[in-house]
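Participant: missing the sequence, but the structure's below:
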């Protein structure tokens, strides 16, 4: 997955997708950041789809 501007160079890896007790689906993901030992986040699936777009496999 690749993020749109302003972090267009950030390529992320989805680590986990789950459905919470309230029925909402969430996504946990990480990205490479040479300044940190770990860089990652989680968000609701609908926010994730608005923020990131799939990049074609090469």
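Facilitator: Received the coordinates, thanks. Keep in mind that this is a model prediction, so the values were computed, not measured.
Participant: From here on, just use CA atoms for contacts and neighbour counts.
Facilitator: OK.
Participant: burial count for residue 43?
Facilitator: 14 (other CA atoms under 10 Å).
Participant: Second structure for comparison follows:
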């Protein structure tokens, strides 16, 4: 029987950055402000699948 269940609570590991590591991370992953939410992403369409028809009204 496997006793390593990922759903069971385990040891919590806290990782802290030094100030130098934090500044280096921010330089590598900058937060870029946007005027509005990016709406250009669309769900990919599957080839050959018809959209569902609405029933009722």
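Facilitator: Now that the structure is in, tell me what you want to look at. Source: prediction; values computed, not measured.
Participant: What's the TM-score once they're superposed?
Facilitator: Once superposed, the chains reach a TM-score of 0.23 (TM-score structural alignment, normalised by the length of structure 2), with 19 aligned residues with a CA RMSD of 2.3 Å.
Participant: quick one: residue 31 of structure 1 and residue 42 touch, right?
Facilitator: No: using CA atoms under 8 Å as the test, residue 31 of structure 1 is too far from residue 42 to be in contact (11.7 Å).
Participant: so where do the helices sit in structure 1?
Facilitator: With helices called from DSSP state H, structure 1 shows them at 45-51.
Participant: And the strands in it?
Facilitator: Taking DSSP state E to define them, one finds strands in structure 1 at 2-3, 12-19, 25-31, 39-44, 52-53.
Participant: Pick the most deeply packed of these.
Facilitator: The highest mean neighbour count among those, using mean count of other CA atoms under 10 Å, belongs to strand 2-3: a mean of 18.
Participant: Tell me which other helices or strands it touches.
Facilitator: strand 52-53 (3 or more CA pairs under 8 Å, 6 or more residues apart in numbering; DSSP states H and E).
Participant: other SSEs contacting the strand it packs on?
Facilitator: Packing partners of strand 52-53 of structure 1 (3+ CA pairs under 8 Å, 6+ apart): strand 2-3.
Participant: Wait, residue 14 of structure 1 touches residue 29, no?
Facilitator: Yes: in this structure, residue 14 of structure 1 is within contact of residue 29 by CA under 8 Å, at 4.3 Å.
Participant: Can you tell me the closest non-neighbouring residue to residue 19 of structure 1?
Facilitator: Among residues not flanking residue 19 of structure 1 along the chain, residue 25 sits closest, at 4.2 Å (CA to CA, 6 or more residues apart in numbering).
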